[in-house]
Structures are given as structure tokens and as C-alpha cells.
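**Q** Coordinates for the following, if possible.
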Amino acid sequence: MMEHDIASPKGARRARKRVGRGDAAGGGSTAGRGMKGQKSRSGRGLRPGFEGGQMPLIKGLPMKRGFNNRYKTYYALVDLDTLQERFEANTQVTPELLHELGIIRRTKLPVKVVGDGELQQPLTVAAHKFTASARAKIEAAGGSVTEL
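**A** Just a heads-up that it's a prediction; the model follows:
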């Protein structure tokens, strides 16, 4: 047996239907495109979402438009009330410790400490970012702040 002798078994491959090859042919005349109209003509078709000239649905849903800023930095937020409730005085608070205790979900996001609530005990807090009020409240309670 040679390469040129190899062939698919009969019925395994079906020839594609050649449409638009004369009126008598199967799929002739309109070639499956229906009667007259824009979609029966050759060339580029209609753009996605085109509704025949009436106001498109997307124009009536302003909240569905817009874009996602790929350069925005998203932070895992931690407030001072959480630190007050979950940690003893003079604890070294790090993003890894916050993740272990389930306060933040992922360690991939940078941690930002926000100034919601009050802090009574001194803590050493290490995070990627602090709000001005959070920094002031931590230092007022006798703690220290370390930016990573």
C-alpha cells in the first residue's frame, strides 16, 4: 500500500453543498439567503447589536456601558474596628496574619488600612497603604505603622 492509495471509507466524508449555482441546482437562485433585502446582498453584514435603525437596546441601558480600567489598583480593605476586635495589644499585624485569620480573602491584593472605628490598644501594623485618619489613630493609640 502506498500513500496515494490511502482513502477514507465510502460515506466518511461528505462534499459541501455548493449553493447559488443556477436555478435548477439544490440551493440555487437565492442560495439560502431568502428573498430580497440587506442580508441577501454580498459584502459586509450588519454590525452586532444593529436593530434596523431603531434605538438600540444598549443605548437605553446606560449602566451597562463604560469600561474596566486595567490599570486601577484594587485593595483588600481592613478597618480599625476589625483590628481592635481581633488582636491583643502589641501584636505585629501583617497581611499574612490577616489572611490566616480570614480577615482578608486573598494575599494577591495589596492591603489598605482605613480609619473606620476606634483603636484603643497599641499595634504594629504593616500594610501596603494607610489612610491619613487610620495612620493618625494607630499612632495616637501608641502603635506604629510600616508601609510595605
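
**Q** alpha carbons only for contacts and neighbour counts from here, please
**A** OK.

**Q** Can you tell me how far residue 52 is from residue 44?
**A** Distance from residue 52 to residue 44, counting by C-alpha to C-alpha, to the nearest Å: 15 Å.

**Q** To compare against the first, here's the next sequence to fold:
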Amino acid sequence: MKIHELDTSKSTKIRRLGRGISAGQGKTAGRGTKGQNSRTGSKFKPGFEGGQTKLAMRLPKSRGFTPLARVEYQVVNLNDIEDLGKKTVNAEVLKEAGLIRKLNSPVKLLGNGTIKVAASITVDKASQSAVKAVEKAGGKVIVTAKPKAEKAEKDAK
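**A** Below is the predicted model:
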């Protein structure tokens, strides 16, 4: 198949611009009378704002980088678990209580508040202060997330 063998759809009507007054889009061909937009040639560059400083130049440069595999943890505090009053706490219990939104996203336990209930808490990550507070109350924290792999040492040449 070649470009001249393609059929145009029968419903489309070709508008021939600038072909006389009776054609409907004659003389100025819908471009108005004068000004930059009525002239031939290229338009202004993308991001051009009429001569004022571009937005990209006004904003500060972004520093660093955004990691591709960023992990968003759902945060649960000790006072939330204290309010539950359950002996075993895991993602399903937290979801039923409305403390987390998704079951497949990781949960992190933080040490905000106090806990007096001896509870067994299963989470993906926990802060040191939260672990100490739970163990002080007689409970235990089970962390299920994999620890970070240690970086291999480079051989000195």
C-alpha cells in the first residue's frame, strides 16, 4: 500500500484555506489581520511567555534524585494500637479498624503515644522507640520486612 492508494473517509470535507472570499476561509484564512500569529513561519517556542522570564528559570533547581523504587509506608502509632485493645495485631486487624487503607502496602509502627496492653504486633517495619515501648509493656514486635542487603566491598587494586 502506498500513500496515494489510501482512501479518505467520505464524511470529511477538505477545507481549502485562503482561496478567495467565497470559499469561507478566504483572504486571512482564519488567522486574523496582523500580528505574530498571522505571519508565516514557525510559532514561538514551547515555554515562551511573551518575553517575561520563563517558569523553568524562575523555579529553583531540583536537587538530588527520586528513587525509582520508593516505598510508601502506612504509619500506625502506639496510641492507635492501645485504643484497639487486642492481644494480636496484624495488617488484617488494622484494616478492619480503619487504621490502614491497603493490605498490600507495608505498615510501619511508630512510637507516638503509650501502650499498656501486652500485644503481639506484626508489622513490616518498626521504630526503635516503638519496639522498646511494646517490650516494656510485656508484648513483642515481629518485623516481617527483609533487612537491607549489605553492600559488597570493592576489591582494592
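
**Q** Overlay them and tell me the TM-score.
**A** Aligned and superposed, the two chains score 0.70 in TM-score terms (TM-score structural alignment, normalised by the length of structure 1); 132 aligned residues with a C-alpha RMSD of 3.2 Å.

**Q** Which stretches in structure 2 count as helices?
**A** For structure 2, the helices defined by DSSP state H occupy 55-58, 78-84, 91-97, 128-136.

**Q** need those helices in TSV with distance to residue 18 of structure 2 and mean neighbour count, can you?
**A** Formatted as TSV, the helices of structure 2 follow (distance: least, C-alpha to C-alpha, whole Å; neighbours: other C-alpha atoms under 10 Å):
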stretch	distance to residue 18 of structure 2	mean neighbour count
helix 55-58	37	9
helix 78-84	72	17
helix 91-97	66	15
helix 128-136	75	17
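
**Q** Take the ones you listed and lay them out in JSON lines including distance to residue 26 of structure 2.
**A** Supplementary listing: the helices of structure 2 in JSON lines, determined by distance: least, C-alpha to C-alpha, whole Å:
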{"stretch": "helix 55-58", "distance to residue 26 of structure 2": "38"}
{"stretch": "helix 78-84", "distance to residue 26 of structure 2": "72"}
{"stretch": "helix 91-97", "distance to residue 26 of structure 2": "67"}
{"stretch": "helix 128-136", "distance to residue 26 of structure 2": "77"}
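
**Q** State the number of residues packed around the corresponding residue of structure 1 for residue 71 of structure 2.
**A** For residue 71 of structure 2, the aligned residue in structure 1 is residue 73 (criterion: TM-score structural alignment). Residue 73 of structure 1 is flanked by 8 other residues according to other C-alpha atoms under 10 Å.

**Q** residues in contact with residue 73 of structure 1?
**A** Residue 73 of structure 1 sits next to no residue when contact means C-alpha atoms under 8 Å, 6 or more residues apart in numbering.

**Q** and the gap between it and residue 129 of structure 1?
**A** Note on residue 73 of structure 1: its distance to residue 129 of structure 1, by C-alpha to C-alpha, is 11 Å.

**Q** With residue 38 of structure 1 instead?
**A** When distances are taken as C-alpha to C-alpha, residue 38 of structure 1 and residue 129 of structure 1 turn out to be 57 Å apart.

**Q** So between these two, which is more surrounded?
**A** Looking at residue 38 of structure 1 and residue 129 with other C-alpha under 10 Å, you find the greater number of neighbours at residue 129, namely 19 against 11.

**Q** Verify the stated contact: that one with residue 109.
**A** No - between residue 129 of structure 1 and residue 109 no contact is recorded; they are 11.5 Å apart, counting by C-alpha atoms under 8 Å.

**Q** What's the match for residue 117 of structure 2 in structure 1?
**A** With the correspondence set by TM-score structural alignment, residue 117 of structure 2 lines up against residue 121 in structure 1.

**Q** so where do the strands sit in structure 2?
**A** 74-77, 88-89, 107-110, 120-123, 125-126, 140-143 (DSSP state E).
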